[in-house]
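**Q** Sequence plus predicted model, see below.
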Amino acid sequence: MNTAPAARAMIAGWFSFPGCNATAGDILAAQVLAGWISEAGLACDIARAEPFEPLLDWKAVDPQQYTHLFFVCGPFRDRPMSHELLERFDHCQKVGVNLSMIERLADFNPFDLLYERDSERTTRPDLVFASDPARVPVAALLLVHKQKEYGDRGLHKQTHQLIHQTLAGRNIACVPVDTVLENNATGLHTIQQINTVIARADLVITTRMHGLVMALHNGVPAVAIDAIQGGAKVLAQARSVQWPIVTTADDLTADWINQSIDRCLKAEIRQQVALSQIRAREALESLRQEMIDAITRPSVGISQ
């Protein structure tokens, strides 16, 4: 005696096909839909192609174990790849969700149930509005160009490679910031724009001396790395304000970068930032007064 399979849904979308440029919005919509389906008491799987994890190839599974096929998010029109998917799961109830239907529904609607995002008959809010707006720390990344004046002491290439490799393993949003005002590589054209991006970051990771200075000046903790063998101006500047999170290219390791990032994300580091700001202001006030005194003091040998 044959028994009907237990209700189980396959969720597909453009993230189920390699090379379809699936977006964060597509993935978020699929997560929302999976939650709704689970609430309805249906087990569900999400078909994912590389680079999305965990991989599940809809062409490799047994389609007979599924009773429902959902296609979620994005523009949807009559095209060969979607035909193949629909034909493979032809026995399933086919449900379209959060789709922009490109063609008139009278001409093309392969779904048994359609809850479109927009078509000629209706519009609905995108499913991403129902997603969890999870966030991660933001790191402003300020990396210096190769400094030829330091000759063979410059270890910029290997330093920056290690920074990028380490950050690739962290769930941190890295925003490159260029401080060069002429032909800025990151589209920032004024000092105010650069300062604003730095100030809104949770931390700064930098091999630039002014990356360290602008971070601390804006109240943002910095992972300061001197790319010059033995240290140069980045290390000297950190020492001038007693900023503790600094190292040189010679001693740089992935562990040190990770530990320094973790340290910068702790609340107590803000007190150290404030102390460095105070030291800088006090030293510069002393310098200002010393310089003013020097240039206004009558010099020996100059007639009055």
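**A** Thanks, I have it.
**Q** Only C-alpha atoms from now on, for both contacts and neighbour counts.
**A** OK.
**Q** Roughly how far does the residue nearest to the spatial centre of the chain sit from residue 224?
**A** The chain has residue 173 as the residue nearest its centroid, 2.8 Å off, counting by Cα atoms, centre = their mean. Per Cα to Cα, to the nearest Å, residue 173 is found 18 Å from residue 224.
**Q** Excluding chain neighbours, what is closest to residue 232?
**A** With Cα to Cα, 6 or more residues apart in numbering as the criterion, residue 232 has its nearest non-adjacent residue at 6.7 Å, and that residue is residue 226.
**Q** Just list the residues touching the one you found, thanks.
**A** The neighbours of residue 226, taking Cα atoms under 8 Å, 6 or more residues apart in numbering as the test, are 207-208, 232-235, 246-249.
**Q** Structure two is appended below for comparative analysis:
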Amino acid sequence: MRDDVSAVVLRTLSGPGRPPERVLLTGWFSFRDGEATAGDVLAQQHMSAALTRAGIPHDTAWSPGFRPAELSLEAADPEAYDTLLFVCGPVHGPQVAALHTRFRTLRRLAGGVSVVDPADPAATGFHVIVARDGTAAPARRDLAATAPAGPLPPVAGVALSGGQGEYGARRRHTEVNERITGWLAGKDCARVPADTRLATDDWRLCATAEQFLALVSRFDVLVTTRLHGLVLGLRTGTPVIAVDPVAGGAKVTAQARAAGWPALVAAEALTPRLLDHWWEWALSGAGRTAAACRSTR
């Protein structure tokens, strides 16, 4: 089996000659106008862990749009480093090429990258490229494939209502949805929109009720302001946090009571603390058991 990208990069960094004194670790996750994909960030974690094991001091430059409190490319002082390492993504385009100008005094390496055009200044500016693809050498496994990662968080389905004009002045939908989504943004979970609306001409929506049931059954928890979010979540045995978006309570409240489901929040009582309480309960053994008892699968 061929050495993985990080092993080749570490050998290149360490010899011949003395190892680098400090590395600036970069990628597309570093660019203000770039993007941080899951693969990019896992590649960063892989290479950062490899550098740490090798005893090589390093910093990572992050996009201020993604991690505003961390070191940015703009704030990174070229004189503080002797090596720049770029990981993942294509070595292509003006943003990558600009690295060679700003950090021209550093030794520059790229690892686990795609070489789209070997003649592009973005590629030719690196002293060494350990490519995953795009060169005459056989493809190498992507860094993200074996990157260290923490425990997987829960998957949260989110089914919200924005209509229901029939409730008139009692509607609290906009305020409730903003509070729920703002709260969810701070939770460590994978958020998945779950629209109860069916369609045969939109691939993003389920086309049958059975497809929607299959989707909801995969969630660890479902947060919803919809009656059928509550009903179908419980039908599949998925714990539900139901929020009634109508002042004074309406059909969501009625269905929660009919099902004997405790994780119900009134629009007037909606707070992050109360949502946290039901979140912890829904993901506990008690919440999962309560939902399973109401399942009709």
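**A** Structure's in. What do you need? Owing to the predicted nature of the structure, the values given are computational and were not obtained by experimental measurement.
**Q** Aligned to the residue nearest to residue 232 of structure 1, what sits in structure 2?
**A** In structure 2, the residue matched to residue 226 of structure 1 (TM-score structural alignment) is residue 244.
**Q** list the contacts for the equivalent of the residue nearest to the centre of structure 1 over in structure 2?
**A** Aligned counterpart of residue 173 of structure 1 in structure 2: residue 190 (TM-score structural alignment). By Cα under 8 Å, 6+ apart, the contact list for residue 190 of structure 2 reads 153-156.
**Q** What about those, which are in strands?
**A** 155-156 (DSSP state E).
**Q** could I get the contacts of residue 190 of structure 2 as JSON lines with neighbour count?
**A** Below are the contacts of residue 190 of structure 2 laid out as JSON lines (neighbours: other Cα atoms under 10 Å):
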{"residue": "153", "neighbour count": "11"}
{"residue": "154", "neighbour count": "15"}
{"residue": "155", "neighbour count": "16"}
{"residue": "156", "neighbour count": "24"}
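**Q** Tell me which two in the contacts of residue 190 of structure 2 are the farthest apart.
**A** Using Cα to Cα, these span at most 9.3 Å, a distance reached by 153 and 156.
**Q** Now the common contact residues for those two.
**A** With Cα under 8 Å, 6+ apart, residue 153 of structure 2 and residue 156 have common neighbours 189-190.
**Q** distance of the aligned residue in structure 1 for residue 130 of structure 2 from residue 215 of structure 1?
**A** Per TM-score structural alignment, the equivalent position to residue 130 of structure 2 in structure 1 is residue 115. Distance, residue 115 of structure 1 to residue 215 of structure 1, by Cα to Cα: 48 Å.
**Q** out of these two, which sits in the busier spot?
**A** The neighbour count for residue 115 of structure 1 versus residue 215, taken as other Cα atoms under 10 Å, is higher for residue 215 (26 against 17).
**Q** Just list the residues touching the more buried one, thanks.
**A** The contact partners of residue 215 of structure 1, by Cα under 8 Å, 6+ apart, come to 198-199, 203-204, 221-222.
**Q** swap the cut-off to 7 Å and go again
**A** By Cα atoms under 7 Å, 6 or more residues apart in numbering, residue 215 of structure 1 lies in contact with 198, 204, 221-222.
**Q** what does residue 108 of structure 2 give?
**A** By Cα under 7 Å, 6+ apart, residue 108 of structure 2 lies in contact with 83-85, 126-128.
**Q** Could you look up the SS state of the alignment partner in structure 1 of it?
**A** When structure 1 is aligned by TM-score structural alignment, the residue opposite residue 108 of structure 2 is residue 94. Under DSSP: H, G, I helix; E, B strand; the rest coil, residue 94 of structure 1 falls in the strand class.
**Q** And residue 94 of structure 1, how close does it get to residue 154 of structure 1?
**A** 60 Å.
**Q** quick one, helices of structure 2?
**A** 5-14, 38-53, 94-102, 121-124, 173-185, 209-217, 227-235, 251-259, 272-282, 285-293 (DSSP state H).
**Q** give me the stretch of structure 1 that the second one matches.
**A** Translated: helix 38-53 of structure 2. Using TM-score structural alignment, helix 38-53 of structure 2 pairs with 24-39 in structure 1.
**Q** Identify the residue spatially nearest to whichever residue in structure 1 pairs up with residue 158 of structure 2, adjacent ones excluded.
**A** Using TM-score structural alignment, the partner of residue 158 of structure 2 in structure 1 is residue 141. For residue 141 of structure 1, ignoring the flanking residues on the chain, the nearest one in space by Cα to Cα, 6+ apart is residue 176 at 4.6 Å.
**Q** Can you give me every residue that contacts the one you found?
**A** 140-142, 186.
**Q** what residue of structure 1 takes the place of residue 96 of structure 2?
**A** Aligned by TM-score structural alignment, residue 96 of structure 2 pairs with residue 82 of structure 1.
**Q** and its match, how many neighbours does it have?
**A** Using other Cα under 10 Å, the number of residues around residue 82 of structure 1 comes to 18.
**Q** One more: residue 192 of structure 2?
**A** 15.
**Q** That one and residue 223 of structure 2: what is the separation?
**A** Separation of residue 192 of structure 2 from residue 223 of structure 2 (Cα to Cα) stands at 10 Å.
**Q** Find residues that contact each of these two.
**A** Shared contacts of residue 192 of structure 2 and residue 223, defined by Cα under 7 Å, 6+ apart, comprise 157-158.
**Q** Fine, thanks again, bye for now.
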